[in-house]
Every structure is written in structure tokens, then in C-alpha cells.
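Visitor: Sequence first, predicted coordinates after that:
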Amino acid sequence: MPPKKKTKAAVVTATTTSTRSTRSRKQQDDASSVISVESVKTVNSTGSAKRKRAGSMSVTARSTKKAKESTETWWEEVAGCSDAEILDGEGFQKWIEDLGLDPSGMFMYLILYKCQAKTSMTITKEQFVRFMDSIGVKSNSQLLTVLSALLSDIRPATAPHPNPNFKPFYKWCFQHFKPEGQKGMPVDFAEIILQTLLDPTRYDPTWVSEEEPTKNEQFPHVDAFCEYITQSDPRPVHVINKDQFEQFYEFNLAVSWSAVEHSEDSAWPALIDSYVTWKREKYPA
């Protein structure tokens, strides 16, 4: 039986089907080609990104290592030897001299506080490196350029605008400088600490000690109070406790030199009340 002759419609249908099939295969091939190309691009892009990230991480790691080495090299210069793990009194003294600062100024107090030293008047290599890295300082010269700002940040100020950063520093100093295992600070040592911390002029890097110190205008009770606790006979106390130390700062903010703001009903420690009585007799306003 001869094959049926395709009608025009059948030919068109077959051709269309064939064309569609051909187009479909071509589209699939093209799609596969596109997918393949895109896949290669994606792989190449991913590989490139990974290489970039790896390179970036490598640079960062090298930079971190270099920065650490730089800070540690500076530590070796400050501490005086490559294997030193602490910097204590004598080391601080030499460092202060190398910086050209007055040893009676605020530098040592500042560094101990910023490094959060755990042992009295001693910082460790780890504490030093951590703090200096946090402020991006790698040498004595760089430290001197930011020293004024660091000191200003903790400088005391009286009402109506006391510095909120000073009080935590002031309270920290009592805990740091009092004898280990003791609740209070001997009055002779407390005198030095109070006259240093509550003297705003010492927070200037250019400050130098004078034979005749200037009057403390912002905290006028400091010198008189220190005279009272160290030179009275008998002394009112032999040690200053935490509450007396902290409240003395608050007292200076609230009570002027004339002490007119103070009354018997004031909730100050008994030591401060007795100081006011003594002061009114010896230094009447």
C-alpha cells in the first residue's frame, strides 16, 4: 500500500512539528551552552572572589602581625629588654623621663588606669599592648601627640559641669593604690593621692612641679583637708576608707570654701563633718 500522500496541512503540521522540535533541541542546546558558560563564569567569579578574600585575609593577617610586632617592639624599648613581662616603679620613672614629663604629673595614673592594671603601680606587657593597639599608638612620639586628649578625658571639673569620666577614674585609683588586703589608705599616702587627682593643672602634659604650688581654686578643700588629717594632734583618723575618699570628691562639688552649704543635718561622713568644724575655726571664710 503506497504511503499516503501528505496533504498540505499535514506537511505544514509535520514541518512545524519538526521545526519546533529542531528549535526545541537548538534552544536546549543554546540553553545548555548558556548554562555552561554561566556556570564557568560563576565558578571563575567565585574562585576569583575566594582568591581576593584569601588575599585580603592574608594582607589583614600580615598587617595585624606587623602592628603587633610594632607595639611589642615599642614595649621592649619602654621595658628595657626583650623578655620583660612587667613595667613597675623604676621602669615607669625612666619612661616618664624619656618622654620629658614631670614624674609628679598624671602620666603614671593615666597609664595604669587605661591599661586597667591589676597590681599596684605595675602594668604587664599584655595590658600595655592591648591598650596601645586600641588607640593606634606605636611609639613614644605618637603617644605624646595624643596625651593631651587622653588626660583631658579624665580631668576633674566642678559644678555645674563636672566631668562624668573623672569619677570612675577617681574611684578606681582608691582601689588600685590602697595597700593590698586593706580596706583603707594611710592618711599620708591619701594626702598625695588627693592632691594629685584633684589638681586639674596636673592634667596638662606640660605641667611641672613648683616649690610653691599654686592654690587649687576648683577644689579649695583639698589642701585644708589634707592638713587636717595629717597634721592635727591627735590625728582624727589613721586611714581613709572608701566611703570617706569617694564622698570627699562629692563634698567638693557641693560645698564651697566658705562651707555655708554644710549643716549638721548634712549626710556626710563624720570625718568630713569634723573637718568642717576644724576648718571654720582655723580658716574662717
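Guide: Sure thing, it's come through.
Visitor: Only C-alpha atoms from now on, for both contacts and neighbour counts.
Guide: OK.
Visitor: For stretch 276-285, which outside residues touch it?
Guide: Stretch 276-285 is touched from outside by Ala224, Tyr228, Trp257, Ser258, Ala259, with contacts defined as C-alpha atoms under 8 Å, 6 or more residues apart in numbering.
Visitor: which residues does Ser24 contact?
Guide: Contacts of Ser24 by C-alpha under 8 Å, 6+ apart: none found.
Visitor: Please apply the same query to Glu191.
Guide: Listed by C-alpha under 8 Å, 6+ apart, the contact partners of Glu191 are Cys226, Thr230.
Visitor: do that again at 10 Å, thanks
Guide: The contact partners of Glu191, by C-alpha atoms under 10 Å, 6 or more residues apart in numbering, come to Met185, Val222, Asp223, Phe225, Cys226, Glu227, Ile229, Thr230, Ile240.
Visitor: so how many other residues sit close to Asp265?
Guide: Neighbours of Asp265 under the rule other C-alpha atoms under 10 Å: 7.
Visitor: Which of the three states applies to it?
Guide: coil (DSSP: H, G, I helix; E, B strand; the rest coil).
Visitor: any idea how far Val146 lies from Tyr109?
Guide: Applying C-alpha to C-alpha, to the nearest Å, the value for Val146 to Tyr109 is 16 Å.
Visitor: ok, and here's another one to check against it:
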Amino acid sequence: VKMSLRSQTVEQQNLCHQFSEITQATPEVAASILRKCKWNIRQAIEVYWESADLCSPAVDSSAIEALFDKYKDPDDNAIGVDGLINFCNDLEIPPDDLRMLYFCYNLKAKSAVRWTNGEFVQGLARLGVDSIVKIRDSLKSMRAELTSPSKFKDFYAYAFDISRQDGQKVLDLQTAIQLWKMLLEGRFEHLDLWCEYLEKVYQKSITKDTWQLTLEFSQTVNEDFSNIDLDNSAWPVVIDEFVEYCRAKVPS
């Protein structure tokens, strides 16, 4: 491996350094994955986060079970609301922080307010963490991990599903706005206007289709909406009307 690292070009060494900075992977892992991806760093990062072949660090399973027992509901073999609050207090992270939603995502939890024994124990094992300190440290890499477009898209879809009220197919508008402000900050130039329009004009619940297409819209719309042709639009009505709302506020 050392020979292969020394034989890299300067450009390849720089790519390895960038890869390791983002993922915290070792230089050897960085070089191996980048080589497999023909030195395409964006593709390599996605492969790194998504590959099932990457083994998690060894964990102390008894320590994970002890953590679960510490926070679980005494009347249920699951961590409920009270346990979640205590867990967040120990992490020193507010319950409504985006990092906690991301933690749920990594647990593959089906509820944001109830974690089963299997979700918690298996989730921590996958993450390679077995203590509060290690969990807190693992969440520090959230922003770096979400630089992967496919991982962010998957997390974004998960946020909708886990935030719906039981039995509901749509998302309450205020919940959706709160999530968008966390998820799309720095990603959607018109985020403030979008939330303003939804609160003042739209005032309806958000469907899964609208949720998903909002992400696509945020990634493709020009700053001045010049690439949106309302006469031949394939966007849902809510987005078309949002564009009209914005154009009316700032006449060309």
C-alpha cells in the first residue's frame, strides 16, 4: 500500500487528502476507493458512505445494551419520549436539532419518539459507537456525510416519512416549514421566500410529491427564475404559483 501511495501523482495525492478531510477515512482507504472510482472524488465519497463492504469499528455490545437499558421506558422494551429527552440531555444536543433527526436516520428508526431495542442496538453497532461520547463525536461528521447528493436525497425523503403524524399521508405545514429551514438552509437560495409564500398564501398540508419536487426545484431553479416557463411547466401548481408570487414581488 505504501508503494501505491508514493506512486500517486500530485493531483491524486490532493484528491486523497480532500477525501480524507471529508470522510475522516485513512489515506489507504481514500486511495483504494478513489482508484476504483477512477479518481472521481464525488463518486468516491458516495461509494464510501453507501458501501456495505465497509466494516464498522468493533463495539462493546454489552455497553450498547447498558445504554439502551439506561434510557428505555420501564413499561416498554423501547426508548420513549422521557428516555429520548434524557438521551439528548446527555448528548448536550436539543431534541429538535437536525443532528437528532440524522441520528434517527442512522438508526433506521420508524418513529422519532420511540426507538425499539433492535433499532437502537443494531443502529449503534452499524455506527461503530458504544458510548455517549462516541455518539456525540459521530454526529460531528453529519454535514460532511451529507455532501453526498444521494445520501442527502435519501435523508431528505426519510425526514418527511418520520415526521408525519400516525396514519397521515401528508405533512403538517408548520412541521414541513420547520424541516425545510433545517434541511435546505444554504442549499435553496429562495428558502425564506418559499416559507413566506407557504405561510401567507398556500396554507395547506404538504404531500410527499410536493416535498420531493421541492428538493428538485431548489437544486435546479435559477436565481431569477429565468429557467421556469410557466406556460409549459411540469412543476406542481404550488411551485408554479410560488414563482408567480416571487415575480410579482420583484417585477422584471
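Guide: Perfect, I can see it now. It should be emphasised that the depicted structure is a prediction, and the values quoted were computed from it without experimental measurement.
Visitor: Closest one to Asp153 of structure 1 out of the contacts of stretch 276-285 of structure 1, please.
Guide: Within these, proximity to Asp153 of structure 1 (C-alpha to C-alpha) peaks at Trp257, which comes in at 26.1 Å.
Visitor: Make sure Ala79 of structure 1 is actually in contact with Ile96.
Guide: No - the pair Ala79 of structure 1 and Ile96 fails to qualify as a contact (C-alpha atoms under 10 Å) at a distance of 11.8 Å.
Visitor: Looking at these two, which is more packed in?
Guide: Set Ala79 of structure 1 next to Ile96 and count neighbours by other C-alpha under 10 Å: Ala79 wins out with 22 against 18.
Visitor: What is the burial count for the closest residue to the more buried one other than its chain neighbours?
Guide: Spatial nearest neighbour of Ala79 of structure 1, excluding adjacent residues (C-alpha to C-alpha, 6 or more residues apart in numbering): Leu87 at 5.9 Å. Neighbourhood size, Leu87 of structure 1 [other C-alpha under 10 Å]: 20.
Visitor: ok so, going back, could the contacts of Glu191 of structure 1 go into a markdown table alongside secondary structure, neighbour count and distance to Thr42 of structure 1?
Guide: Formatted as a markdown table, the contacts of Glu191 of structure 1 follow (DSSP: H, G, I helix; E, B strand; the rest coil; neighbours: other C-alpha atoms under 10 Å; distance: C-alpha to C-alpha, whole Å):
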| residue | secondary structure | neighbour count | distance to Thr42 of structure 1 |
| --- | --- | --- | --- |
| Met185 | strand | 22 | 70 |
| Val222 | helix | 22 | 73 |
| Asp223 | helix | 15 | 75 |
| Phe225 | helix | 21 | 77 |
| Cys226 | helix | 19 | 76 |
| Glu227 | helix | 14 | 80 |
| Ile229 | helix | 22 | 79 |
| Thr230 | helix | 19 | 80 |
| Ile240 | strand | 22 | 72 |
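Visitor: Tell me which two of those residues sit farthest apart.
Guide: Across the contacts of Glu191 of structure 1, the longest distance by C-alpha to C-alpha is 17.3 Å; it joins Met185 and Asp223.
Visitor: Distance-wise, check the nearest residue to Ala58 of structure 2 once chain neighbours are set aside relative to Val221 of structure 2.
Guide: Once flanking residues are discounted, Ala58 of structure 2 sits nearest to Gly128: 6.3 Å by C-alpha to C-alpha, 6+ apart. Separation of Gly128 of structure 2 from Val221 of structure 2 (C-alpha to C-alpha) stands at 39 Å.
Visitor: Likewise for Ser20 of structure 2?
Guide: 32 Å.
Visitor: How about Leu179 of structure 2?
Guide: 20 Å.
Visitor: With neighbour numbers in mind, choose between these two.
Guide: Leu179 (19 against 16).
Visitor: So what does that one match up with in structure 1?
Guide: Correspondence of Leu179 of structure 2 to structure 1, assessed by TM-score structural alignment: Ile193.
Visitor: Am I right that its match sits in a strand?
Guide: No - counting by three-state DSSP, Ile193 of structure 1 is located in no strand; its state is helix.
Visitor: re earlier: neighbour count winner among Val146 and Tyr109 of structure 1?
Guide: A side-by-side neighbour count of Val146 of structure 1 and Tyr109, using other C-alpha under 10 Å, places Tyr109 first with 18 against 12.
Visitor: check contacts around the more buried one.
Guide: Tyr109 of structure 1 sits in contact with Met121, Leu151, Phe169, Cys173, His176, Phe177, Ile193, Thr196, Leu197, where contact means C-alpha under 10 Å, 6+ apart.
Visitor: that older thread, spell out which residues are contacts of both of Ala79 and Ile96 of structure 1.
Guide: Contact criterion C-alpha under 10 Å, 6+ apart; residues shared by Ala79 of structure 1 and Ile96: Glu90.
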